[in-house]
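[1] Output the structure for:
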Amino acid sequence: MKKTILKSMTAMAITFSAVAAPINVLSMEAVQARAESVKPVYKNRAEIPEQYKWKLEHIYPTKAAWEADIKKATDLANQFTLHQGKLSTSAKSLKAALDDYSTLMRIHDKAYVYASMALDVNTSNAELQDLADRAEKMSVAVKEKTSWLGPEIVAIAPLRITAFLRNEGLAPYRYFVKDILRTKNHTLSKDLEELLAQSTPLADNPEGIYGMLSKDIKFPKIKDENGQEVQLTRSNFISYMESKNREVRKQAYEAYYQTLAQYQDTFAQTLGGKVKANNLYAKARKYDTAMEASLTPNNVPTKVYDELIDTVDKSLPLMHRYMELKKKMLGVSELHMYDIYTPIVQANDSYIPYDQAKEMVLTGLKPLGEQYGKLLEEAFNGGWVDVYPTDDKRSGAYQWGAYDTHPYVLLNYEGTKDDVATIAHELGHAMQSYYTNKKQPYISSNYPIFTAEVASTMNEHLLWESEYKNAKTKEEKMYLLNQRLENFRTTLFRQTQFAEFEKVIHEKEQKGESLNAEALKALYKEINQKYYGPAMISDEEISMEWARIPHFYYNFYVYQYATSFAASTALAKQILDQGQPAFERVRDNFLAAGNSSDPISVLKAAGVDMSTAQPIEETMAVFKQTLDELEKLLNEK
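    The predicted structure follows:
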């Protein structure tokens, strides 16, 4: 995950759990090796060795230095209002305002990131809570003082702004200004814009109600693998769906979705309300559809969305074939939706020490060249990465930072294979941020969401290729092949399935059709059956899955997971096939591009045209190749 500071006008001592072996059985070297292979447990942050913690002092050496920037950002925000009403007077005036805006926002970002990241690794610290609160208040004030900039640029007469942009002094700002002007036809009068802005909390109510309802629902108890009664919850649902015991999976599946069905009408009202709001805002801004209203501000043509759904739909026979294989490998007479999460090949789940994980990542990313490898070493050894979890560290993983800092990566490393992939993933974000900040001016350094996941998943593809190449046994290879197939299923197929459902429900509401619970259930089950094919028993419970997906409240967001996966698959293959020239093309035209051009053009220059079906077709070829290889290994004696 990449956390961003938005720059647009519209958003701105170790305790081991090891038992020592007798010294006469193992050499001292062997004892040391064993100790290093056991998962370390840290009670608090003070126990973690310094080499495993990021160095926020690289941003501010003292609290006083941070305090100075908080004050400076506030002062500069107040001074920035002096530019208001003067942008149209001359190119010089516009440049002066944009120069000051860049200066202000660079300080804002640096101060905000520091306070937020300091709290993320020590959430119970009252002093750090105070810092984060003050940073948030500073940020709100800055946004209020700069909110007029976009509308005033839009208000400049077309011929006048065109003449201004010919001025060489405004060269660094041309794309930024043109990007604001691009949606001018969908910008309303000042009064209407204010009215829409004031109505935003109402439009967000369905998501808030959905979140509260989802949190408050109590699920029944089920019996686990040992026959013990356990409480089913939202957070442990998937872990029970991954159980080797089929009865446990079935219990969890039925209990979860049958419980959701008890609230189906409320869920339908919340989702329907969000869809209505999206369609209303699209109509108000003179867009033909809500999808167009969502994609256009990000400079992504609606053709990309449609091309994704059409191409994946044509490739569904491959997905159906994978389900047939899964059914065979699980040895079941009927394949149900509660069977798809359990692994068909068991993994070696022994702990992977962090230093070993680093070497795995460095080896896997060698195709990206010597310079990239040296940057990875700098990240690992130079205070970029915060590695181990503690009770008061926030969960998950992300990459963050500001224009005037090196990238930072937060991990909660537990030593699993997935954790190794997460390191590669987050460092992909970090390298994109590094290259972008080196090449681009501040104003065009914030790469968009559409491209944000490409660099990270490209690294995951390369890591997988390295692990598969170095796999020693048939079992290892089969595990890795199944892992890749599951990545395809959950990212390319499943996210496209969600995207298709999202598109259809908006179209139905726009036509005046009801989005009641029964209509949503029937539609979702129909699409699910299409994606999983005849080998899958599409149980009635799956018709309620839409009520478990919060992404349906994010307004045409999920398709980007699938497009990023396709683009990164294509780029990883080019780098493996063509070597350093391909990586240099990717580095210079994509990793270092930031927001200097629209995302489709950036990816096209890197070597993948997402306005066509080709990248998705090439990705499907990789899926087929992986499926062929797993079937081949299964048939070997």
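
[2] CA atoms for contacts and neighbours, from now on please.
    Fine.

[3] Can you name the residues that contact the nearest residue to residue 285 once chain neighbours are set aside?
    Leaving out its chain neighbours, the residue that sits closest to residue 285 by CA to CA, 6 or more residues apart in numbering is residue 186, at 4.8 Å. Contact partners of residue 186, counting by CA atoms under 8 Å, 6 or more residues apart in numbering, are 285-287.

[4] Can you add neighbour count and secondary structure and give these back as JSON lines?
    Shown next, in JSON lines, are the contacts of residue 186 (neighbours: other CA atoms under 10 Å; DSSP: H, G, I helix; E, B strand; the rest coil):
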{"residue": "285", "neighbour count": "19", "secondary structure": "coil"}
{"residue": "286", "neighbour count": "14", "secondary structure": "coil"}
{"residue": "287", "neighbour count": "18", "secondary structure": "coil"}
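
[5] let's see this one next to it:
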Amino acid sequence: MEGSKKLLKRSEIPDTAKWDVNKIFASDDKWEEAFKVAKEEAKKLSEYQGKLKEANMLLEFLKLDEKISRDVEKIMMYAFLKSDEDTKNTTYQGIKGRVNSYVAELQGSTAFFVPEILSFEDDFVEKVIKENKELELYRFYLERIMSKKPHILTKEKEELLASASELFDAPHSIYSIFANADLKFPKIKNEENEEMQLTEAMYSQFIKSKDRNVRENAFRSLFKTYGEFRNTIATSLVSSIKTWNFNAKIRSYSNAIESALAPNNIPVSVYDNTIEAINKNLPLLHRYVKLKKKMLKLDEIHMYDLYVPVIDTPKEHIEFKEAVTIANEALKPLGDEYLSIFNSGIENSWIDIYPNEGKRSGAYSWGCYDTMPYVLLNYTYELNDVSTFVHEMGHSIHSYYSRKSQPYIYSDYVIFCAEVASTTNEILLINHLIHKEKDKTKKLYLINSQLEQIRATVFRQVMFAEFEKITHETLEKGDSLTADDLCSIWHNLNVKYFGPDMVVDEEIDMEWARIPHFYSDFYVYQYATGYAAASSFAKMILEEKEGALEKYKGFLKSGGSNYPIEILKEAGVDMTTAKPIEDTMDTFRQLLDMIEEI
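    Got it, this is the predicted structure:
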């Protein structure tokens, strides 16, 4: 489809550029029938409460729960995809709302399952498998549940904590409402000297402005506003950290990091080693800052200069058909089988390609065990759209392999692994584009894009992770944390990470106040580990290391059949060592060398 400046109606988009949701249900009537049947079937689940100690009853419950879950996932997929096609369509908004309400109800009807399993003796899993060999399939699933047992409290205490869950969530809820609804920023002038309302969304544009006055004014105005509420926001964040520390303590974990990492059996050493490895390589980030200062021709580089592009984005119009060709060339190292799946996905209507009136913004990959993967794009013919395309297809093919290779119970992969396949695709794409590009300006742009990706995804997220570690440990020791303390910690981290060439403006001291991820305990480090794992996979595949491709495909096929650290290790990426981070740092070093040579 040739590019058009006009936003088309859904009906004006050719069917060949749309995903085929009717492969899930042929019509709304068929969807209604399936929804009705699933709701009726689900009523049987509660009949198993109090009976799960008996092997045959446990197996019956697990099979019924799987059947209903698979049916409801299809029902949910249809409703959500139809709704996202055109968010103005009230019919599909309505059925999406109905499904949301029902899923919450369904979760409530099976809430007895985990507590009941945890009430059994330690050798329960071995006993029921001995009684019924079919339960061997569920061994890892049941053992993961039983691993929580040392951290489960009495029934009365668990009920008390559950009843207080809204209180524990209060710091995040208060911060979210304050930051998104109540916090108001001043107006500033844009490049045309027009007065514009500063918002978080607009800030991301202003901070990249070629006009240094615009980005400096945006920077100072944004953080000055946060600073006016420094004590309120500090109290909110500290309360959140204290909540995580409290929960870790009462559940008999050594600390909050262990508590956050335990569900996926990730050693705390992985977290600590990631921070240590990045700290060891900070001279590379200092070198990048110095290089950026030189390329921007600045006497001093300030924090508000960090996001301005050193090279303007090439103005290219890339038809989707050309994007497919580029993707095939870039992903060629992944082999014929991978490319065959990739191209059959395009041919078989996995992808909803172009924007239309009312369509949900952004991009995602989604699907369930009994559907094909679905990819939502809003393709606007730019180079970034090509990157988004290969990224989302990375997710989809990861899901495709996992669902084809694993039983339902192990078909989903956890967050720790979720971004690895998509990022591997992105790395292969940018590597391909850099090495084939002959135009000096375009090549510089591509190299700098990858440098920025590593700076933002690895260095920046590890700095966030280090901040979390310091703040939690400070409170664990019984020391206090004021707004001044948080600002001081953040300032010192910025000085350490960005090095001697960076002028660390005092306004940046408040940046911790605008990071919502700090209310999701010890989450951000996974961005860095995911990129590092992808970097290792890409490096081994491009260097054609013996067995590298087959091991990578083994990773794609593993789903959630083991703990993420073990799945990656089996595929040749050991996240308990510094090597994945070192592989990423080697790439960063090579890119710096390349940009200095041009």
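
[6] TM value for the aligned chains?
    Comparing the chains after superposition, counting by TM-score structural alignment, normalised by the length of structure 2, produces a TM-score of 0.97; 596 aligned residues with a CA RMSD of 1.4 Å.

[7] how much space is there between residue 8 of structure 2 and residue 357 of structure 2?
    6 Å (CA to CA, to the nearest Å).

[8] I should have written residue 505 of structure 2 there, sorry.
    43 Å.

[9] All the helices of the stretch 101-250 of structure 2, in order from the start?
    Using DSSP state H, counting those that start in this stretch, the helices assigned to the stretch 101-250 of structure 2 run over residues 113-118, 124-131, 139-146, 155-163, 165-168, 170-177, 200-206, 212-227, 230-250.

[10] Out of those helices, which is closest to residue 425 of structure 2?
    Smallest distance to residue 425 of structure 2 across those (CA to CA): 25.6 Å, for helix 200-206.

[11] show me what contacts the residue opposite residue 152 of structure 1 in structure 2 once aligned?
    Using TM-score structural alignment as the criterion, residue 152 of structure 1 maps onto residue 116 of structure 2. Taking CA under 8 Å, 6+ apart, we find residue 116 of structure 2 in contact with 49-50, 52.

[12] From the contacts of residue 186 of structure 1, pick the one nearest residue 192 of structure 1.
    Comparing those against residue 192 of structure 1 with CA to CA places residue 285 closest, at 9.9 Å.

[13] any idea how far residue 522 of structure 2 is from the equivalent of the closest one over in structure 2?
    Structural alignment (TM-score structural alignment) places residue 285 of structure 1 against residue 251 in structure 2. Relative to residue 522 of structure 2, residue 251 of structure 2 is positioned 17 Å away (CA to CA).

[14] For the residue located most distally from the centre of structure 2, which non-adjacent residue is closest in space?
    Within structure 2, the residue lying farthest from the chain centre (CA atoms, centre = their mean) is residue 131, at 40.5 Å. Counting by CA to CA, 6+ apart, residue 131 of structure 2 lies nearest to residue 55, which is 6.2 Å off, once chain neighbours are set aside.

[15] swap in residue 407 of structure 1?
    Nearest in space to residue 407 of structure 1, with sequence neighbours left out and distances taken as CA to CA, 6+ apart, is residue 401 at 4.9 Å.

[16] residue in structure 2 matching that neighbour?
    The alignment partner of residue 401 of structure 1 in structure 2, by TM-score structural alignment, is residue 367.

[17] who are the neighbours in contact with its match?
    Shown here is residue 367 of structure 2, whose contacts under the criterion CA under 8 Å, 6+ apart are 77, 373-374.

[18] in structure 1, what residues pair with stretch 262-282 of structure 2?
    Mapped onto structure 1 using TM-score structural alignment, stretch 262-282 of structure 2 covers residues 296-316.
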